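A.B. asks: just to be clear, the model below is a prediction. Sequence and coordinates:
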Amino acid sequence: MPSVDHAALLALFDRELREGARPDGPGARVERTGDVVRCVSTAQGWNGVVWSALDEATADAAIAGQIKDYTALGLDFEWKLYGHDRPADLGPRLRAAGFTPDPEETVMVGEIADLDLGATPPQGVRVVPVTDRAGVDLVADVHEKAFGEDSSWLRHQLLARLAADPDTVVAVVAMAGDEPVSAARMELVPGTRFAGLWGGGTVEGWRGRGIYRSLVAHRAHVAAARGYRCLQVDATSQSRPILERIGFVPLTTTTPYVYRP
């Protein structure tokens, strides 16, 4: 993305995806409480704060209010803190209130027209769209092997999205014969210029062969065909170099602060 207007792109990102957040699945809702925008779902969905406009005088009360509300619902939740959020000490304030930070990630953004999307899967690997329960099971299987995490939440959420609102989610799995070796999904946000790339993971033994890059290219072509202009990724230190070679640029950082009552 040559000659990026960083400030303008960051403002667009905040306005469309954070302050203007939309429900991310069946049973989810977006609420604004004071200067905080949050997502509320079931225990199997994603719950958390996506945007805030706080200062030194209002931050602690806002944090306490979110803890009280989510605890009353019996829900764990996440405060998704971005590197440019205010006040500058919001992270320490969250830790003092009982939140635990997960590892920091880099928000990467790419304008689809400027990305290098020529990657294809290696020989013997094919990319298969996921449209049913069998495909979702393959995605969940890859997730567990690639990340070493329970994938029951992913299985539930992806099945619900595909059944209720299939135009807002795209999932793919890379198959080597009958073996699922990589998987990823994309969330399409109606009314915005952004599509989000999520969950890209490859099982050990198949990494370093360009499969991740080919799944990025596949999803980018789908997003462009549906009229989206930009892709957004919360990148780990492993995926950031690959995305930079494709043409993504770092926009800010994001750190999930998790609260468990």
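C.D. replies: Received, thanks.

A.B. asks: C-alpha only now, for contacts and for neighbours.
C.D. replies: Noted.

A.B. asks: so Pro180 makes contact with Val173?
C.D. replies: Yes. Between Pro180 and Val173 a contact is recorded at 6.5 Å, counting by Cα atoms under 8 Å.

A.B. asks: any buried residues in the helix or strand hosting Glu244, and which?
C.D. replies: In the assignment (DSSP states H and E), Glu244 maps to helix 240-246. For helix 240-246, a neighbour-count test (16 or more other Cα atoms under 10 Å) marks 240, 242-243, 246 as buried.

A.B. asks: elements contacting it?
C.D. replies: Judged by 3 or more Cα pairs under 8 Å, 6 or more residues apart in numbering; DSSP states H and E, the packing partners of helix 240-246 are strand 105-111.

A.B. asks: name the helices or strands packed onto the strand it packs on?
C.D. replies: strand 230-235, helix 240-246, strand 249-259.

A.B. asks: ok, then the element right after it?
C.D. replies: That would be, after strand 105-111 and using DSSP H and E, strand 125-129.

A.B. asks: sorry, back to before: nearest to Glu31 among the buried residues of helix 240-246?
C.D. replies: Arg240 (31.7 Å; Cα to Cα).

A.B. asks: neighbour-wise, which of Pro180 and Val173 wins?
C.D. replies: Val173 (27 against 22; other Cα atoms under 10 Å).

A.B. asks: isn't that one up against Pro121?
C.D. replies: No. Using Cα under 8 Å as the test, Val173 is too far from Pro121 to be in contact (11.3 Å).

A.B. asks: intersection of neighbour lists for these two?
C.D. replies: Val127 (Cα atoms under 8 Å, 6 or more residues apart in numbering).

A.B. asks: follow-up on the earlier one: make CSV from the buried residues of helix 240-246 and add distance to His84 to it.
C.D. replies: Listed next are these as CSV, based on distance: Cα to Cα, whole Å:
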residue, distance to His84
Arg240, 19
Ile242, 24
Leu243, 22
Ile246, 25
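
A.B. asks: got another, please set it beside the one above:
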Amino acid sequence: MTPEHLLAAFQEQIRLGAGEGSTRSTRERVGLVFRVISSDPDDPWAMVDCPAGLGPDPDAVIAGERDHFASLGIPLEWKTYSYDVPADLGERLTRAGFVKEADEALMLGELPVLAADVVLPAGVTIREVATHGDARRVKQLYELVWSGAWGRADTDTSRDDELLDAADPNELSLLAEESADGPVRCAARVSLTPGTNFAGMWGGSTHPDWRRKGLFRALLATRARWALERGATLARVDASPDSEPILSGLGLQRVATTTPYKFVPERDGADPGTS
């Protein structure tokens, strides 16, 4: 598939279709935007996407979403793509008080190209995250790799209980280790988007001392095979600069840049439009 075909499938199936929702969130369309809202009262957050543009008055839509979630005290991420309209969406978000975060590469491709077996280093095994102890060790790895930005690897945000959500058959979390009580050497997650051809590859992170040993590729291949067995045919990754060269070498294609803009409400009743 060409980059144009892949991006068209992503736009139609994910952004305009099934979206970014999961069992831990709800998704709804409100006017010109899609909202994804956490269903966990202990971890409130929201994400907004505007795949069909913002109409004749973009600033009013942006302010409306900002003020809506600020009134609820919920942190908001506006997920943008480089082909969004208006073309100056990022500048408008910044003027409205949103803070730009790091650009990421939207990489898409066909799952079979990722599924080839990879030889693991001696003594390393891959298995499913199965206990809270596993989840804590994965969190320790993410904190080491991302300086406390839990789950930022390949741009996913997760919590311990999310790694153990056995009620969702559309997700799998993996770790690579030398022993069950030792440090996690690499960790990653895959999630299917029901009703689409896509499997999302998230959280791929490798311990700094274990890079360039094939662990990232091995977990990628394991996730690809798992997704293929369940009917997915396409992969999507929001890739960090570290991951992009590896994924590119394996056949995934950068089709766009995705950039999150964050707005955290002021406390003590401050005016959300003055930050």
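C.D. replies: Yep, that arrived. Every value quoted in this text rests on a predicted model; they were computed, and no experiment measured them.

A.B. asks: before we move on, the earlier item: check the fit of the helix holding Glu244 of the first structure onto the second structure and give the mean distance.
C.D. replies: Once fitted to the second structure, helix 240-246 of the first structure is off its aligned match by 0.7 Å on average (mean Cα distance after the TM-score superposition for the first structure).

A.B. asks: so that helix aligns onto which residues of the second structure?
C.D. replies: Matched against the second structure by TM-score structural alignment, helix 240-246 of the first structure falls on residues 244-250.

A.B. asks: ok, His84 of the first structure - how many residues close by?
C.D. replies: Residues near His84 of the first structure, counting by other Cα under 10 Å, number 12.

A.B. asks: in the stretch 1-150 of the second structure, which spans are strands?
C.D. replies: Applying DSSP state E, counting those that start in this stretch to the stretch 1-150 of the second structure gives strands spanning 25-30, 33-38, 46-49, 76-81, 99-100, 104-110, 125-128.

A.B. asks: highest mean neighbour count out of the ones you listed?
C.D. replies: Each of those was scored by mean neighbour count; the highest is strand 104-110, a mean of 24, by mean count of other Cα atoms under 10 Å.

A.B. asks: find the nearest non-adjacent residue to whichever residue in the second structure pairs up with Ala217 of the first structure, please.
C.D. replies: Using TM-score structural alignment, the equivalent of Ala217 of the first structure in the second structure is Ala221. Counting by Cα to Cα, 6 or more residues apart in numbering, Ala221 of the second structure lies nearest to Ala115, which is 4.3 Å off, once chain neighbours are set aside.

A.B. asks: equivalent analysis for Ala149 of the second structure, please.
C.D. replies: Per Cα to Cα, 6+ apart, closest to Ala149 of the second structure is Glu143, 6.1 Å.

A.B. asks: who's in contact with the one you found?
C.D. replies: 149-151.

A.B. asks: mind telling me what element the match of Ala217 of the first structure is part of?
C.D. replies: helix 215-229.

A.B. asks: tell me the angle of that helix relative to strand 104-110?
C.D. replies: Angle, helix 215-229 of the second structure to strand 104-110, by axes from the mean of the first three to the mean of the last three Cα atoms, to 10 degrees: 50 degrees.

A.B. asks: mean per-residue distance, helix 215-229 of the second structure versus the first structure.
C.D. replies: Once the two are superposed, helix 215-229 of the second structure sits an average of 0.7 Å from its aligned residues in the first structure (mean Cα distance after the TM-score superposition for the first structure).

A.B. asks: quick check: buried residues in that helix?
C.D. replies: By neighbour count with 16+ other Cα under 10 Å, helix 215-229 of the second structure contains the buried residues 215-228.

A.B. asks: make sure Arg219 of the first structure is actually in contact with Met186.
C.D. replies: Yes. Contact criterion Cα under 8 Å: Arg219 of the first structure and Met186 qualify, at 6.8 Å.

A.B. asks: between the two, which contacts overlap?
C.D. replies: Counting by Cα under 8 Å, 6+ apart, the common neighbours of Arg219 of the first structure and Met186 are 170, 197.

A.B. asks: could you measure from His156 of the first structure over to Arg133 of the first structure?
C.D. replies: His156 of the first structure sits 10 Å away from Arg133 of the first structure, taking Cα to Cα, to the nearest Å as the criterion.

A.B. asks: sorry, wrong one. I was asking about Gly34 of the first structure.
C.D. replies: Relative to Arg133 of the first structure, Gly34 of the first structure is positioned 40 Å away (Cα to Cα).

A.B. asks: can you check Arg95 of the first structure too?
C.D. replies: Separation of Arg95 of the first structure from Arg133 of the first structure (Cα to Cα) stands at 39 Å.
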